[in-house]
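Peer 1: I would like the atomic coordinates for the input below:
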Amino acid sequence: MINAKTEKPFSGIISITKHGKVQYLTIKGFANKEKKTPLERNDQFVIGSISKQFTAALILRAYDEGKVSLHTPIRKYLPNLKLSWADTVTIHQLLTHTHGIVSLNKALSFRAGTQYAYSQIGYDLMAQILESVNNKSFSVLADELFKKCVMLNTFHPDLKKYKNLVKGYSEQENGKLVFETATFENYPAAGGFISTVDDLIKWNECLYSGKLFKANTFEMMKTKQPLAIRQHPLFGRTEYGYGITVDDKEGLLQLGQTGYTPGFISMNFYFPKTQTSLIILDNFVWYPEELDKAFKYHTEILKFLRNSLK
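Peer 2: Below you'll find the model as predicted:
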C-alpha cells in the first residue's frame, strides 16, 4: 500500500518487532524534501502524544517513590496556582483527562472527576509537579528516564541535543506540502518529545517489561480507568489507562498511543500476548484537517497487523 503510486505518498519508517527482533522494517521518503535527502533508520521524529507515556511513567515512578499521591489535590505540589480548582483536581484526573481544566486562569469546564475531555494542559501540569517534587527540570528528569531505558536518541526538545531531526511537512489548502513551522507549539510533556524508531522499540521493551514500576503501579497504568473514555477521531470509543490507550476488542489486547503534531504523525502500539510492537513515524501530513484521512496509511497497517495476530 505505501509503495502505490500516488500524489500523496507516505514518508516515514514502519517497524514491526516481536520479542525485540525486527520482523518488518521499511523506510520510504525524505528527511528533507527540498534537498531530496532520503530518510534513514536513525532519523529523529517528533512523536506527538506518544510523549504522554513518558510523562505518565515519570509521575508513576514518583508515586512509587512516595513523592506524590494520585488522589491528593494538586495544590499540595503547585501552591502558586491561583484558582480554587487546584484544591479539587488530582494527579489521577490529570492522567485520565477527567479534570476539566481549560486554562490556568479560567474556571473548570466541568466538576473535576465527573467527565472526560482530552487535554494537553493536564500533562504540562504534571511536568510542573515533577519539577516541584524532584527539584530538577522536567527535561533532565526525562533524560534520566531515557538513559535508564538506553534510549540515547530521545530528547525533550528544550535540551537541543537532537542532531538527526527530520523536517516535518503539512499539506496546504492548495495541495502543496510545505515545511511546518508550528511543530513545537504543543506542551513537550503532552506531545513534543523527539525520538527514533529503534528508541521506541527499546521504550516498549523497557515499559512493558514492568521494570519501571512496582507491580501494582504497572497494573494501574494498563488498566482501563473509570470515565477515561474518548470518542477518538480514528477509533471511535477508546478507553485509557494512565498515558496509554487500552484496547481489548476482539480478544486482542493492544496498548499504546497515536501521535499528531503539525508536520508529524506517529503510532506506537504493543501487543503483550506476542510481545509485538508496531511503530510508525511519518513526516508528511496529508489532509491535516481530516485526521481519518491523515492517518489512513497508519490505520490500515494497524488493521493488517491486528488481523495477523488474532
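
Peer 1: for the rest of this, base every contact and every neighbour count on C-alpha atoms.
Peer 2: Noted.

Peer 1: what's the next secondary structure element after the host helix or strand of Ala190?
Peer 2: For Ala190, the host element (DSSP states H and E) is helix 188-191. On the C-terminal side of helix 188-191, the nearest following helix or strand under DSSP H and E is strand 194-195.

Peer 1: I'd like to know which elements the next helix or strand after that following strand is packed against.
Peer 2: Counting by DSSP H and E, the next helix or strand C-terminal to strand 194-195 is helix 197-208. If you count contacts as 3 or more C-alpha pairs under 8 Å, 6 or more residues apart in numbering; DSSP states H and E, helix 197-208 packs onto strand 12-18, strand 276-282.

Peer 1: regarding the most centrally placed residue in the chain, what is its secondary structure?
Peer 2: The chain has Ile50 as the residue nearest its centroid, 1.1 Å off, counting by C-alpha atoms, centre = their mean. Three-state assignment for Ile50 (DSSP: H, G, I helix; E, B strand; the rest coil): helix.

Peer 1: ok, it to Asn174 distance?
Peer 2: As judged by C-alpha to C-alpha, to the nearest Å, Ile50 and Asn174 stand 30 Å apart.

Peer 1: export the helices and strands packed on helix 197-208 to a markdown table and tack on distance to Lys249?
Peer 2: Formatted as a markdown table, the helices and strands packed on helix 197-208 follow (distance: least, C-alpha to C-alpha, whole Å):
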| stretch | distance to Lys249 |
| --- | --- |
| strand 12-18 | 20 |
| strand 276-282 | 17 |
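
Peer 1: and this one, please, so the two structures can be compared:
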Amino acid sequence: MMRTKILFLLIFFTSFFSLANQIKSKEIDKLLTQYHQLKQFNGVALISHKGKVLLKKGYGKANFEWDINHTVEGKFKIASITKQFTAMLILQLVEKKKLKLDEKLIEYYPSYRADTGSTITIRQLLNHTSGLGNFFHLDGYKAVEARNHYTLDEFISKFCSEDLNFEPGTQFRYSNAGYTILGKVIEQVTGKPYSEVLTEQILNPLNMNNSGFNQQHSVINNRVAGYERLLNRLEHPSFIDMSVPFSAGSIYSTAMDLYRWDRGLAENKILSKPLTKILYQVTEHRNYAAGWLVDNYPEERFGKPLTRVHHGGMIPGFNANISRVLEDDTLVVLLDNTGGAPMTPITEKVLSIIYDKAYEQPELRLSQKLYNMIIEQGTSASIAWYKTLIAHDEGFSERQLIRFAYELVDANEKQAATAFLTLNAVLNPNSKRAQHALKSITSL
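Peer 2: Below is the predicted model:
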C-alpha cells in the first residue's frame, strides 16, 4: 500500500513539473516570437533548466537570399564566446602541470617582447588586467587591417605587442590581444596548432561534432549566413579575415553543441571541480573572470540569490550569448545572424519566465520608432516627439544619438540625420563630439 502511494506521488509530481515546463516553454517561445516579429531576433535559441532542454528552436532565416529557415543544426560564428574555450584550454594545461597561472608570459613565449612579457602573468591575460589594449579599437583597423590575412606571429608582432596602458594587475581593460596571445601560449606549450588542441581537448570529448575553428576558405555544412540589419533593410556585413580573431573569437558552433559545452562544465567532464571554479573567479577591478562575466542577482530579482555566468560575442553579421545560472543548471543560448540582437534583455526575460517573475513586454527600439515616424509623418514630427522624450529623460545618450544619425544616413535620410545632430549640438554646446559629428554628416 505504501509503495503504491509513493509511486502515485512520484507520477503526480513528475506530471506536474512536466506540465509546468511545457507552460514555460510555450511562454518563452511566445517571447522569442515577439522579438522576431519586431526584427530584433533572427536566429536559434536553446533554453534548459535543471539540465533539461525546455526549448530549442529557430526563428527567421538562416539565409535570406535562398529563403532558408533557421534550424537547430545551423552553425554560427560565436565570436568572443571563443574566449571561454581558450580559458578552458589554459586551465587544462594548469591541471596537467604544464603551465602556472601566475608565471610570467615570457616563460612560455620567449620570443615575445621581454620588457612587457616579463611583467604580465597568464592569469592577467585571462581576466583582462594585463594592460594590453584592444586592436579592434585602433584607427583604421576594422576598415583595412581586419580584411587582411596574417600568420599568427605576424599578427601578434603588429597588433598585440604595443606598450602597456597600465601596470599589470592594477586595472581592467578588455583585450582581444591578450586572448590572442593566450592562443599562442597554448601552441607553444603543446607544440600543436590551437585548432588541433581545441578539437582534441574539448570538442571531441564533449561530442561537439558541429563546432570548430573557423578557417576562412573551408566549406562548412549548415553554415549560417551573416547579415547586418539597418533601419530599412538588411545588408551583407563587412568582411573580416578569420585569422584576425583567432583564439579570441574564431570558433563556430550550434545551439546543441553549446548545450553539450554547458553539460561538460556542469559535470566536470574535462576539468576538475577546483580548477573549474577559477573560470568564475572575478578580480577586484571588474566582474570578469576567465572567459566569463559573473553577475550576482539578489533574492528579490528572481525569488532567490542566483549567480549568472555569461559571455557575449559580436562579429560582423553575428551576435551570440551564452548564460548559465550555476545554482539551478539553467542555460540560455541565443545565436543571431543579423547582428545587434538585445541579448541581455532577452535573457533576463527568459529567466523571469523560468522563475515565475513578471517582465516587460518587448517593444520597438527607439531608433526604429523614430525612423518609422520620419517615414510616416516627417522629420519635424519625429524631432518634436523626441523632445518630449528628452523632457522625461527618456532620450538617447549623446553617443547613441550620434549613432542613430549615422543609421539615418545609411537609410538615405541625411536631412533627418542633420536635424537630429543639430539638436544634439544644441543640447551639448560644449561637446567636441557633437560638433564633429554634425560637421561630418553635413559634409557627406
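
Peer 1: pick the most buried one from the helices and strands packed on helix 197-208 of the first structure.
Peer 2: Across those, averaging neighbours per residue (mean count of other C-alpha atoms under 10 Å) puts strand 276-282 on top, at a mean of 26.

Peer 1: what range in the second structure does that one sit on?
Peer 2: Using TM-score structural alignment, strand 276-282 of the first structure corresponds to residues 330-336 of the second structure.

Peer 1: average offset between the matching stretch and the first structure?
Peer 2: Mean deviation of stretch 330-336 of the second structure relative to the first structure after superposition (mean C-alpha distance after the TM-score superposition for the first structure): 0.6 Å.

Peer 1: in the stretch 201-350 of the second structure, which spans are strands?
Peer 2: Along the stretch 201-350 of the second structure, the segments classed as strands by DSSP state E, counting those that start in this stretch run 212-213, 228-229, 234-235, 251-253, 293-297, 306-315, 318-325, 330-336.

Peer 1: what's the answer for the stretch 51-200 of the second structure, then?
Peer 2: Counting by DSSP E, counting those that start in this stretch, the strands of the stretch 51-200 of the second structure are 52-59, 61-63, 68-69, 76-77.

Peer 1: what sits up against the last one?
Peer 2: In this case it means strand 76-77 of the second structure. With contact meaning C-alpha atoms under 8 Å, 6 or more residues apart in numbering, strand 76-77 of the second structure is reached by 214, 223-224, 250-254, 315, 318-319, 335-337.

Peer 1: got the contact list for the nearest residue to Lys310 of the first structure once chain neighbours are set aside?
Peer 2: Excluding the flanking residues, the one nearest Lys310 of the first structure by C-alpha to C-alpha, 6 or more residues apart in numbering is Leu252, at 6.5 Å. Applying C-alpha under 8 Å, 6+ apart to Leu252 of the first structure gives the contacts 271, 306, 309-310.

Peer 1: turn the residues you listed into TSV, including distance to Lys222 of the first structure.
Peer 2: Below are the contacts of Leu252 of the first structure laid out as TSV (distance: C-alpha to C-alpha, whole Å):
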residue	distance to Lys222 of the first structure
Phe271	12
Arg306	19
Leu309	20
Lys310	20
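
Peer 1: mapped onto the second structure, which of those hold?
Peer 2: Using both residues aligned by TM-score structural alignment, their matches' C-alpha atoms under 8 Å, the second structure keeps these contacts from the contacts of Leu252 of the first structure: Phe271.

Peer 1: restricted to helices, list the contacts of Leu252 of the first structure.
Peer 2: 306, 309 (DSSP state H).

Peer 1: in stretch 344-357 of the second structure, what counts as buried?
Peer 2: By 16 or more other C-alpha atoms under 10 Å, the buried positions in stretch 344-357 of the second structure come out as 346-347, 349-354.

Peer 1: how about stretch 277-292 of the second structure?
Peer 2: 279-283, 287-292.

Peer 1: tell me how far the ends of that stretch are from each other?
Peer 2: 11 Å.

Peer 1: do stretch 160-168 of the second structure as well
Peer 2: Using C-alpha to C-alpha, one end of stretch 160-168 of the second structure lies 15 Å from the other.

Peer 1: buried stuff in it?
Peer 2: Buried, per 16+ other C-alpha under 10 Å, within stretch 160-168 of the second structure: 160-162, 168.

Peer 1: can you tell me which of the buried residues of stretch 344-357 of the second structure is closest to Ala416 of the second structure?
Peer 2: Ile346 (30.3 Å; C-alpha to C-alpha).

Peer 1: list the residues that contact that closest one.
Peer 2: So Ile346 of the second structure contacts Leu32 (C-alpha under 8 Å, 6+ apart).
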